[in-house]
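Asks: Below are the sequence and a predicted model; questions follow.
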Amino acid sequence: MGEVRVGACSWTDRQLVASGWYPRGRRDAEGRLRHYASRLPVVEVDAGYYALPSRRNSELWLERTPEGFRFDVKAFSLLTGHPTRAGSLPADLRGVERGPALLDEVWRRFAYAVEPLREAGRLGAVLFQFPPWFAPGTGAEETLEACARRTAGWPLAVEFRHPGWWAADRADATAALLAGLGASAVGVDMAPGLPGSLPPVVPVTHRPLAVVRFHGRSPAWGRGSKEDRFRYGYDVAELAAWVPRLRRAARYADELHVLFNNCCGDAAVRAAETMRGLLSAPDRCR
């Protein structure tokens, strides 16, 4: 069975900092990350989606975490076709016309920023989360192929938000496409029964890494404020129901990352700690 790492999708979320999960004396930037890394072995850098990460931050993260700790970095919004405000770009790029030249420069800066993590063997994944309108089709497949070329040598993980990718009549083709690109499919847990709901599957498409992200099961998913979308506390029974799926995936992957994105207060880190406990219990089905 591959190594299973469980963590949360942020360690800097304001509500987490205010929740009391960080002890006194550990609430500054360095203290928070050191404390987080003493409790959980992987974290997702979701801030990379909202603004280009910096190389200096990558270097500091390496200094503040132990050997073996992993960072999964979420790709910047412009790289996945999401709307990107000019204000989220570096100041010197805000006046640049949107087009191939800008995209090339953003790719270059993103790669430069995460390279220290990759060189140190601490870059768990670069997560490309495509938008809900990114539907299966020739154009989307060409975009994925271009993404794979740009990220050659990176641990590439792909999360779809359009449910058509994992529909019963399409799932095998999607898995084969990602496998051919050397990309890890991202499985998800989310509220069922909504127009954009994806099935709770864990397709392992790339032996080195499998990824599952738990978004919470708020019925406000896809609308409302961030707090409305992610306000959800998993109970033990809901997490336990996932244990057989996760263990099965871990048998086919060298490493499995299980990340909680229900970032409201300390809900994500508490769920991660509970899931770690469940997965560390003896597997009585073996």
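Replies: Ah, there it is.

Asks: CA only for contacts and neighbour counts going forward, please
Replies: Fine.

Asks: how about the helices in the stretch 1-150 of the chain?
Replies: For the stretch 1-150 of the chain, the helices defined by DSSP state H, counting those that start in this stretch occupy 14-18, 29-39, 47-50, 55-63, 100-119, 138-150.

Asks: Ser184: neighbour count?
Replies: Burial of Ser184 is recorded as 27 neighbouring residues (other C-alpha atoms under 10 Å).

Asks: what sits up against stretch 210-223?
Replies: 157, 184-192, 194, 196, 202-204, 228-234, 249-250, 253, 255-262 (C-alpha atoms under 8 Å, 6 or more residues apart in numbering).

Asks: Just to be sure, which of those are found in strands?
Replies: Applying DSSP state E to the contacts of stretch 210-223, the entries found in strands are 157, 184-189, 255-260.

Asks: Tell me which residues touch the closest residue to Ala267 other than its chain neighbours, please.
Replies: Leaving out its chain neighbours, the residue that sits closest to Ala267 by C-alpha to C-alpha, 6 or more residues apart in numbering is Gly233, at 5.6 Å. Contact analysis of Gly233 by C-alpha under 8 Å, 6+ apart lists Gly216, Asn262, Ala267, Ala268, Ala271.

Asks: go with 10 Å
Replies: Taking C-alpha atoms under 10 Å, 6 or more residues apart in numbering as the criterion, Gly233 is in contact with Gly216, Arg217, Ser218, Asn262, Cys263, Cys264, Gly265, Asp266, Ala267, Ala268, Arg270, Ala271.

Asks: The contacts of stretch 210-223, buried ones only, as a PyMOL selection?
Replies: Burial among the contacts of stretch 210-223 is assessed by 16 or more other C-alpha atoms under 10 Å; the matching PyMOL selection reads:
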select buried, resi 157+184+185+186+187+188+189+190+191+196+202+203+204+229+230+231+232+233+234+249+250+253+255+256+257+258+259+260+261+262
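
Asks: here's the one I want to compare it with:
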Amino acid sequence: MIYIGVTGWGDHDRLYGDGVSKRDRLREYGAHFPTVEVDASFYAVQPKRNGEKWVIETPPSFQFVVKAYQGMTGHLRGENYYKSKKEMFSAFHDSLEPYQKANKLGMVLFQFPPWFDCKRENVDYLRWCKAEMGKVPVALEFRNQSWFAPGMYEKTLTFLEEEGWIHTVCDEPQAGVGSVPLVLATTNRKKALVRFHGRNIHGWQKASGGQNWREVRYLYRYNQEELQQWVSRLRKLEESAKDVYVLFNNNSGGDAADNAKQMIDLLGIEYSGLAPKQLDLF
């Protein structure tokens, strides 16, 4: 099955219109898409009560892709509230319990920063992370080209497969060492992950040092031809993985939800089990 959704559910104004309050957005979101990426977990390990609330607000078959906390992937720049990495991972594990109990945890996404390059120290850390996550399905996304450089391409994919990581296929600007190429491969027979970041090369480079990176990095709207190219690619991934999760992250201009709906139409998918759309009061 191909699950299509977007990253987060709070910013997609055109998806909801004026009649849906912010507190009801996830309920309404579930009427449009069968999966979503939880990005709040990147900025802080979420209390269980949030996961419990989100699980209740979504249909029984709904799937969450939970982004790993920034302290787990080397992004943390503020205060560290944990005494050790072990304690940090333990707290994150606890936060996943509501999704697991409801059978709504698609996977956890570890997205590493551009400075996380291909070297022994980082390979060892990936092994440690995988061991700490245990049986939780985990996806891995790189932001450094060295992992797929000549001579490392096949080694990286073999490593992911042997260690049990879900390879994240990325559609993103090809902007040098701080981006990865399109690697149309699966490393897990049960699950695959595809993330659409847009193709705004200027914004991708500019955002690396700017304060308003959110406004420029993902400012891109895929056209019909670009999305059509992905139909056969997604079908190919579906042949080697039981479930393929597709997330659109190109939302600096509010385009992610529109592009996700276009992709659903292009694939001819009609999801069953979505939430009923909210009706007007009058």
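Replies: Looks like it came in fine. Since we're looking at a predicted model, the values are computed, not measured.

Asks: TM-score for this pair?
Replies: The TM-score (TM-score structural alignment, normalised by the length of the second structure) is 0.89; 263 aligned residues with a C-alpha RMSD of 1.5 Å.

Asks: related to what we said a few turns ago, dump the contacts of Gly233 of the first structure to a markdown table, plus distance to Val126 of the first structure and secondary structure.
Replies: What follows is those, written out as a markdown table (distance: C-alpha to C-alpha, whole Å; DSSP: H, G, I helix; E, B strand; the rest coil):
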| residue | distance to Val126 of the first structure | secondary structure |
| --- | --- | --- |
| Gly216 | 21 | coil |
| Arg217 | 24 | coil |
| Ser218 | 26 | coil |
| Asn262 | 19 | coil |
| Cys263 | 19 | coil |
| Cys264 | 23 | coil |
| Gly265 | 25 | coil |
| Asp266 | 24 | coil |
| Ala267 | 24 | helix |
| Ala268 | 20 | helix |
| Arg270 | 24 | helix |
| Ala271 | 23 | helix |
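
Asks: Would you mind measuring from the residue nearest the centre of the second structure to Gln63 of the second structure?
Replies: Nearest to the mean C-alpha position of the second structure, by C-alpha atoms, centre = their mean, lies Glu37 at 5.2 Å. The gap separating Glu37 of the second structure from Gln63 of the second structure is 9 Å, by C-alpha to C-alpha, to the nearest Å.

Asks: State the number of residues packed around Ala135 of the first structure.
Replies: Neighbours of Ala135 of the first structure (other C-alpha under 10 Å): 17.

Asks: Relative to Trp133 of the first structure, how far out is the residue nearest to it when sequence neighbours are not counted?
Replies: Nearest residue to Ala135 of the first structure in three dimensions, chain neighbours excluded: His162, at 5.8 Å (C-alpha to C-alpha, 6+ apart). Separation of His162 of the first structure from Trp133 of the first structure (C-alpha to C-alpha): 6 Å.

Asks: what do you get for Val211 of the first structure?
Replies: 22 Å.

Asks: between the two, who's got more neighbours?
Replies: For Val211 of the first structure versus Trp133, the count of surrounding residues by other C-alpha under 10 Å is larger for Val211: 30 against 12.

Asks: Surely that one forms part of a strand?
Replies: Yes: counting by DSSP: H, G, I helix; E, B strand; the rest coil, Val211 of the first structure falls inside a strand.

Asks: Could you check which residue of the second structure pairs with it?
Replies: The alignment partner of Val211 of the first structure in the second structure, by TM-score structural alignment, is Leu193.

Asks: What's the biggest helix in the second structure, counting residues?
Replies: helix 224-240 (DSSP state H).

Asks: Output the contacting helices and strands for that helix.
Replies: strand 2-7, strand 191-196, strand 243-248, helix 256-267 (3 or more C-alpha pairs under 10 Å, 6 or more residues apart in numbering; DSSP states H and E).

Asks: mean offset of that helix relative to the first structure (after superposition)
Replies: Per the superposition on the first structure, helix 224-240 of the second structure and its aligned residues are separated by 0.9 Å on average (mean C-alpha distance after the TM-score superposition for the first structure).

Asks: what angle separates that helix from strand 191-196?
Replies: Computed by axes from the mean of the first three to the mean of the last three C-alpha atoms, to 10 degrees, the angle separating helix 224-240 of the second structure from strand 191-196 equals 170 degrees.

Asks: In the first structure, what stretch matches helix 224-240 of the second structure?
Replies: Taking TM-score structural alignment, helix 224-240 of the second structure hits residues 236-252 over in the first structure.

Asks: And for the matching stretch, what's in contact with it?
Replies: For stretch 236-252 of the first structure, contacts defined as C-alpha under 10 Å, 6+ apart pick out 1-4, 189, 200-212, 214, 253, 255-258, 271-272, 274-276, 278-279, 283, 285.

Asks: Check the gap between the counterpart of Arg32 of the first structure in the second structure and Thr58 of the second structure for me.
Replies: Here Arg32 of the first structure is matched to Arg25 in the second structure, going by TM-score structural alignment. Taking C-alpha to C-alpha as the measure, Arg25 of the second structure falls 11 Å from Thr58 of the second structure.

Asks: Of those two, give the one with the bigger neighbour count.
Replies: Taking neighbours as other C-alpha under 10 Å, Arg25 of the second structure and Thr58 compare with Thr58 leading, 22 against 18.

Asks: from memory that one sits against Lys104, does it?
Replies: Yes: in this structure, Thr58 of the second structure is within contact of Lys104 by C-alpha atoms under 10 Å, at 9.4 Å.

Asks: Next, show the common contact partners of those two.
Replies: With contacts taken as C-alpha under 10 Å, 6+ apart, Thr58 of the second structure and Lys104 have Thr35, Phe64 as neighbours in common.
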